[in-house]
Every structure is written in structure tokens, then in C-alpha cells.
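**Q** Build me a structure from this.
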Amino acid sequence: MIRRIINKVFGRKPRVDGTRAQILPLSAHGIRRDQLDDCALKTCETLAQAGYKGYLVGGAVRDLLLNMTPKDFDVATDATPEEVRRLFRRSRIIGRRFQIVHVMCGRETIEVTTFRANGQKETEEDDEHAAGDKSPAAHKRLTDEHGRLLSDNVFGSMADDAARRDFTINALYYDPAREEVHDYFGGVADCKKRVLRMIGDPDTRYREDPVRMLRAARFAAKLDFHIDPATRKPVAALAPLLANIPRARIFDEALKLLLSGHALRGVHQLRAEGLHHGMLPLLDTILDDPTGERFINAALKSTDERIQSDRPSSPAFLFGTLLWPQVLLRWRALEAAGEKPQPALFAAMDEVLDTQRSQLAIPRRYDGMMKEIWALQPRFEQRGGQRPYRLLEHPRFRAAYDFLLLRAESGEVAAELGEWWTRFQEVGEDERAGMLLADNAPKPRRKRKRKKPGEAAGETQPA
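**A** I've put the predicted structure just below:
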């Protein structure tokens, strides 16, 4: 305690440990232990009390340095997964090849990983390459003809663990007991300069895992960082390697970008780097059309605002907006070919969803909500009789209404239509009835005159 007070008052110079990490005191980084999540802090303390190392690692340290609120708190340790599991009653080991431990505190979950050497985060594909293989060969660095890592899961030291991470700003380790940051590659300085820099040779690291190119675009957009020139240089030439990545993994990365709270900047960053062909190839079609570009910009801006204000955002709604310009284009083409409006819309939905599965692999569980939102759009044009009341009662009305407002904002439909539905929800029953009569009331039927006796059937009464 006395040493901590002296350090705070007089400051302490950074020191370097035997593994070349620069160890920064509180005065050099400003992260206090009381800023940590209680569960993460308790996890680190429990590991330390048992004689193991326990550090807050990666994105949480980076975000705290940038005065941002971390979304997740991850812990790295020299304890094996089995040793971690024995220390925490409410914990479980997950993963077949490289195991990690989930430690639960109430509703919170802390991911605890053992220090790794010369590897990358486990993926489903990596898991399938040597499932059940316990031989020493299973722990060698396996790569394909493009240099992509297929298997590289071995335990190591903290220095090894830092070296296998992608960017310098993610290779930071915070010791809550001493309030120190272990910085192996100048990540703290890069945070201050707001620069994203790859650890090691960028060409080699991208070949090991091409998804790192997508992560570079995502972090640059989320953190408002500029990408180091050497880190950016190989991207244009290596972008085609994304075609070798499983579509499900690309989808996961796309979802992280779109739900980062900075999706608008992220999508344009992808296109600027030429990476959209590997993640969102449909952007070329959308952003080259003025109406489609306005619609997508409005949708992404709305999503960013919701996430930044801690409101939920549905992935199905978001991907529904991304695919809508293509659905609309195909719908109009089918109608022009003579198809009736409703069958044409449903045919367009199916065609677009089938086509995108080879590009992005949007899970089928989102199909239902996307189709419902799309199918409700023509019903907003029907503002007479009981149809508006029935539409208000539909379970997907709110999502479909939000979708309509985006269409109105982009100029695809008249702004008056969105305004009408906004007012229709707000006013009382009498005013609603008045709106129906004024806007789209059915014309009154003409009364038939009674025939006089003796008139032939079908003859009308003479004037």
C-alpha cells in the first residue's frame, strides 16, 4: 500500500521485464482497477491467490485506454483450462481442440484463455481439421498453399501470446493487482497516436488469416483510427484470399462490423479498401445506385444511433435492409415481365435469398423476419377500410414501419406515406376514421332504382 501511494505521488518510470515487455505504471496509462468489471476483477484475483497469473487482456484494455466502455472483459492466464475449471465452481470448458473456460458470475460471463504460442483464435474450420487428434503432430503449424494457418494451437508464455495477436493495440495485458500494463509492441503509444498497426510482417499475417484484413477495416472504423501504411499495403493484393474463408466465418465478421455502432463508416471503409467483395459483394450494386445508396446509408445510420444509445438492433432487420435494394430491383423486373405484384414480390424474395447464400451465408433463421418485413411493405399503400387497423395489429408492424420510414427517407416512396402512418398511430379513433375517409376511403356505391312492374329484366328506368 505504501509503495502504491509513493508511486502515485512521485510517479514511476516504465520498466522492462525479461521477455522485452515494457511495463507501464498507473501514471503512464491511467487505468484504475476500480474501472474493471467486478467479475473480471474477481477472476484475476482468484487466479493470483492460487499462484497463477491473471491479466485483463485485449480489447478491454484498449478501450479503457481510449476512455471507452468495454463490451467484454477477457482474461488471459498461465493456468491450463483444467486448472482454471477447478478454481471456479460456476465455470465450463468449451472447445475441442484449443479449450477455453467460461467463468460465470450471475448473468456475466468472463472468457479465460491460457497463453498461446504462434497461433490464432480457434475457428470451426480449424476445429474440424484435426478433431480428436491427440498426437504431437497435431500441434504443429499447419498451413495451406496460400500460407493460411489450419492448425496452430499450443500453450505458451505471455510473450508468445502477445506475439500471436493481430494488432499492437490488442496485445496489451493489464495486471489489476499492481495496476500495470504489459506492452510488448508499443500498443499504448499506438492508441495515443490512433494508429492501427499489425504485429509482424503484414503480408505473412494476412496470409495466415485473411480475416485480419476485415478486422483492420472494422477496428479503423470503430475506433476512428488510421491504418498504418505498411499494414494497409498488402490488402489490395491479398483481398482475394477471403474467398478461401468459410462463409459462416465471414458472416460473423460482417455481423460484428454492422453491429459495432460504426457500421456506416465501416461499410465505406470496406469499399475503400476493396474488401467488400469478400464480405459484402452486394455493395457494388447498392452504392452505385443513388436511391439504393441513400437507403443503405439511412439504414446504417439508424442502426448506429440505436446501438450507441444502448437500444437493441435486430440482425434480421439489418440484413433485410442490405438485401432490399436487390429485392426491389428483381420485384420490378418481374412485374415488368407481366407477373402480378404480390407473386412477383415473393418470387423476388426467394431469388435474392438463394443468391446471397453463396456470398454471405446469412442464417436461415433470419429469413422469416426479413420476408415478413418485405411482404408488409405493399400493405402500407392500402389506407382505406379496415386494412390499416389490421396492419397495426400485425406482430411485425413496428419493424415494417421502421423499414418504411427508411424507404421514405431515401426517396423510394413518398415522404407523405411515412408521415401518414406516423400520424395514424398517434391520433385517436375519431381522427383515424377521418384520415381514412380523407385519404383513401372507398367510393360510395350508387343505389339501384327499383324496377316498375312490367319492366323487362335488365332494362333501366327511363329518365
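
**Q** Please count neighbours and contacts with C-alpha atoms only from this point.
**A** Will do.

**Q** Can you tell me the closest non-neighbouring residue to V211?
**A** L242 (6.9 Å; CA to CA, 6 or more residues apart in numbering).

**Q** close enough to count as contact, that neighbour and E208?
**A** No. Using CA atoms under 8 Å as the test, L242 is too far from E208 to be in contact (11.3 Å).

**Q** for this structure, which helix is longest?
**A** Determined from DSSP state H, the single longest helix within the chain is helix 315-336.

**Q** Sequence B follows; please return its structure for comparison with A:
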Amino acid sequence: MAKKDPQNQSDPIIISSDAHHVSTEDISELALKVIKRLREAEFDAYLVGGGVRDLLLGKKPKDFDVRGHHKDADDEAAVHGVVRDGMIVRDNVYGTMCEDAWRRDFTVNALYFCPQKNTLLDYTGGFSDLQSRILRMIGDPEQRYMEDPVRMLRAARFAAKLDFTLHPETEAPLTKLATRLNAVPPARLFEEVLKLFLSGHAEKTFEFLLRYQLFEPLFPYTYPFLQDPSSVAYQLVLKGLRNTDARVAAGKPVTPAFLFAVMLWPAMQDFAAKHQHKGMNEMHAYQVSATEIFTLQAGAVSVPKRFSIQAKEIWLLQPKLTHRIRKRVFPLLENPRFRAAYDFMLLRAEAGESDLQALCEWWTAIQEQPKPVQLAMVQELQPHHGRKRRPRKPRHRKTSTH
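**A** Presented below is the predicted three-dimensional model:
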């Protein structure tokens, strides 16, 4: 369905209550209070954006956008507020509701709901797209992607989150314009990466990003290792994201540190192998490579130091878990990063890294045993790691000649 130009569509389609199932009972009390106050101040007040979209899809919104336009003011006077987590954030906006609608990104995010009349206002055809489960960019997609390349990531994220099909015109420019993400500030892309992968739809989002070549600008040093879906690197990322989705669904915490540890492990491991080939010992190779990969990654997505440090700690515990030195076992179990490092090793084994299954079983078992059994298990290990040192030859003192 062709969309009208916003200048020629000042009047919205009004969708009555018998055509939708949104009820004020599904709207937060705080959002309704904000609307009531705006009404008392002579504003026409509406809910708009993702909150309305989610209500129409039978989902529980995390926040509500509230827009008010003063009845007696000219078309330039309006207020816009966001009700989120019990807080109200308000700022001034300008323009008519029609102009506000056409400034938004996708048609399904540009629907307005009036709680008093229980009606929807649709300026862009979003209600029809929502019913057809189509994600359509408002305006000319190529132009809007060029204006802000992050919109391409939003397209992938919403398509995955909502399980919608990208409209052909919305989909067509993605691959061609993917490299424009290289011009986005790395700090901004960090926030976008968290939205992409820590919101509960990471696995499907990952598939969208690969399909439209949007992954490589975000993780340029990981991408070369993901060409074969059966490879250990690909499976590590896929299973890591799948586990993240499961944790989000179960209400468990997820951390950017673990996400970046998973995403950058294939490149870090490759760097470390090259250093070891040149004669560097394993731990030193890990330390150097961890610093190298985060330094390089900062050119694409800038990871705050507090998260990169945690990811490095997860990596640097991997050799210690692998070698199981007798005197290190109990300090490792008490290490604050042990649980994350242990989970990471389980993930590596699940992805197909060789010779890790027995080690995972041992570390799982020792956590479940009482202290006497733990001590017995530890005593069975070798006391040291690496080659045994040759005994020194006895040193003979030179006899004094005077």
C-alpha cells in the first residue's frame, strides 16, 4: 500500500474501539495520570510509539510515550513525555501531530491512542502494517538510512523482536549501505549493541545482521571467523546468544562483559595462537592478545573499561581452568570471576572446542562435593604445570689461591 506524502495527509485514519483490543486497563496508572493532567491543562493527550504498538500486539510495554497538543495554541505548541520505570521525563517538541508521526522511524511506531475515546489515530498506515506483521520505514528508506545509519540496526532489531517481515523497500538498501555504520561514533554503537543482543532476541537479531552484512561493521575482527555455520567460532557466538536469550526470558541478569567475551573470543584466541607460535608462553599470549583485540575493537564499538576488564578476566582464567594446578584450585573457586569463567568454558565445550568436556565435568563435580571430597580430588592433580625443571648441578666453590 503506497504511503501518502505527509504534507498531503494532515488528517489521520481514525480506528474505533471495535477494530482493536487496546484497553486502559493495560496502561500504567502513571501514564494515565500524566494524560489526565495534560487534559486538565487544555492539552489533547495521546499515547504514542512502541508502547501503543506493544499493546496492539498483546505485549506488556516497558514504557509509554505521551504527546500533548494544546487545544488553544497554534500548531507549533506541544509537549512530549516519556513514562518509564515510574519516572516522567518531559521535553518540548514542536510541530503538528502529523509532522510528529512522519518524523518517526517505522509506521508501526507512529500510532496514537486516545484513552478517553479509546480510538487510534493512524497517519502513516501503521495499523494495516501491524496487522500484516510488516516493518516499513516511514519516508524514503535509503535517504533515512543515510541520514542516520543506526536506523538499519533498528530495522534488524525490531524485525527480530516483533517477528515481522521487512517491507521490500525497507529491506532493499540495507546491504548496500551497511558500511555507513563505520561513520557512527563507536560509543554510540556500544549502546546499540546492548539493545541488539541483551534484549531477549539476540539469536534472531544475529541472523538478521549477518544476512544484511550489518554484523561486520560492529565486529570486524570476529566476522572472518563466522563464514562457516558449523565452525566452532560460529557455534560459540550462536550458542552464547541463545543462552543470553534464555537468561533474559527467565529474568536472570545478563552482562555486557560476558557478551563481549563471547563475541571477541575467536579473534583473541587467534591472536594468542600466533603469539605462542612465535615463542610466547600461553598466559602472556592471552594477556597481550586481550589488550590488542579490545584496542582494535574500539575503532568499531567502544567498550567501556569496566566491561573490557571483566571480559579479559574471564579469558585469563581459561588456561588456569584448563591446567588444574593443585595449589590453584581453591583460589580459583573463590575468585569473583570464577562462575563467569566456568560458564564460558562450558560454552566453549558446547560449541565443539576439543578436549574440554572432561575438564568441564571435573569443575562441575568439584563445586558439588563436600570439602573432604574436594580435597581428595585436588590431591589427585599434579602439583605443578609445565615441564619439570632439571635438577641443578651442584656448584663447587673455587678454591682460593691466596
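
**Q** in the stretch 101-250 of structure 1, which spans are helices?
**A** 124-129, 158-163, 187-193, 202-208, 211-223, 229-232, 235-238, 247-258 (DSSP state H, counting those that start in this stretch).

**Q** Provide the aligned range in structure 2 for the fourth one.
**A** What it means is helix 202-208 of structure 1. Aligned by TM-score structural alignment, helix 202-208 of structure 1 falls on residues 141-147 of structure 2.

**Q** Same check on the last one?
**A** Alignment of helix 247-258 of structure 1 against structure 2: residues 186-197, by TM-score structural alignment.

**Q** how close does the matching stretch sit to structure 1?
**A** Compared with structure 1 after fitting, stretch 186-197 of structure 2 deviates on average by 1.5 Å (mean CA distance after the TM-score superposition for structure 1).

**Q** rewinding a little: quick check: angle from the helix or strand following the longest helix of structure 1 to helix 315-336?
**A** Heading C-terminal from helix 315-336 of structure 1, the first helix or strand you meet, by DSSP states H and E, is helix 341-356. Interaxial angle, helix 341-356 of structure 1 versus helix 315-336 (axes from the mean of the first three to the mean of the last three CA atoms, to 10 degrees): 120 degrees.

**Q** in the next helix or strand after helix 341-356 of structure 1, what counts as buried?
**A** Sequence-wise, the next helix or strand downstream of helix 341-356 of structure 1 (DSSP H and E) is helix 367-376. Buried residues in helix 367-376 of structure 1, defined by neighbour count with 16 or more other CA atoms under 10 Å: D367, M369, M370, K371, E372, I373, W374, L376.

**Q** Structure 2: matching residues for helix 367-376 of structure 1?
**A** Counting by TM-score structural alignment, helix 367-376 of structure 1 sits on residues 308-317 of structure 2.

**Q** which residues touch the matching stretch?
**A** With contacts defined as CA atoms under 8 Å, 6 or more residues apart in numbering, stretch 308-317 of structure 2 is touched by 257-258, 260-261, 265, 283, 286-287, 290, 294, 337-338, 340-341, 344.

**Q** And for stretch 227-240 of structure 1?
**A** 195-198, 202-203, 206-207, 210, 213, 216, 220, 273-275, 278.

**Q** which pair in these spans the largest distance?
**A** The largest separation in the contacts of stretch 227-240 of structure 1, counting by CA to CA, is between V195 and G278 at 24.0 Å.

**Q** which residue sits closest to the aligned residue in structure 1 for G51 of structure 2 in space, ignoring its chain neighbours?
**A** Aligned by TM-score structural alignment, G51 of structure 2 pairs with A60 of structure 1. Distances taken as CA to CA, 6+ apart put P70 closest to A60 of structure 1, at 5.0 Å, once the chain neighbours are dropped.

**Q** In structure 2, what sits opposite the one you found in the alignment?
**A** In structure 2, P70 of structure 1 lines up with P61, judged by TM-score structural alignment.

**Q** So its match sits against G49, correct?
**A** No. Applying CA under 8 Å, one finds P61 of structure 2 not in contact with G49, separated by 10.3 Å.

**Q** Looking at those two, which has the bigger crowd around it?
**A** Neighbours per residue (other CA atoms under 10 Å) separate P61 of structure 2 from G49, with G49 holding more: 23 against 17.

**Q** Quick one: residues contacting the more buried one.
**A** Contacts of G49 of structure 2 (CA under 8 Å, 6+ apart): F64, D65, V108, N109, A110, L111, Y112.

**Q** repeat for K161 of structure 2
**A** Residues near K161 of structure 2 by CA under 8 Å, 6+ apart: G200, H201, T205.

**Q** rerun that using 6 Å as the cut-off
**A** With contact taken as CA atoms under 6 Å, 6 or more residues apart in numbering, K161 of structure 2 is in contact with H201.

**Q** quick revisit: out of the contacts of stretch 308-317 of structure 2, which comes closest to A365 of structure 2?
**A** Within these, the smallest distance to A365 of structure 2 is 14.5 Å, found for F338 (CA to CA).

**Q** Tell me the buried residues within the contacts of stretch 308-317 of structure 2.
**A** Counted by 16+ other CA under 10 Å, those give 257-258, 260-261, 265, 283, 286-287, 290, 294, 338, 340-341, 344 as buried.

**Q** from these, which single one is nearest P383 of structure 2?
**A** Closest approach to P383 of structure 2 among these (CA to CA): M283, at 18.2 Å.

**Q** Map the closest one across to structure 1 for me.
**A** With TM-score structural alignment as the criterion, M283 of structure 2 matches Q342.

**Q** and its match, how far is that from L334 of structure 1?
**A** Distance, Q342 of structure 1 to L334 of structure 1, by CA to CA, to the nearest Å: 10 Å.

**Q** Kindly report the same for L223 of structure 1.
**A** Distance from L223 of structure 1 to L334 of structure 1, by CA to CA: 43 Å.

**Q** Fine by me, thanks again.
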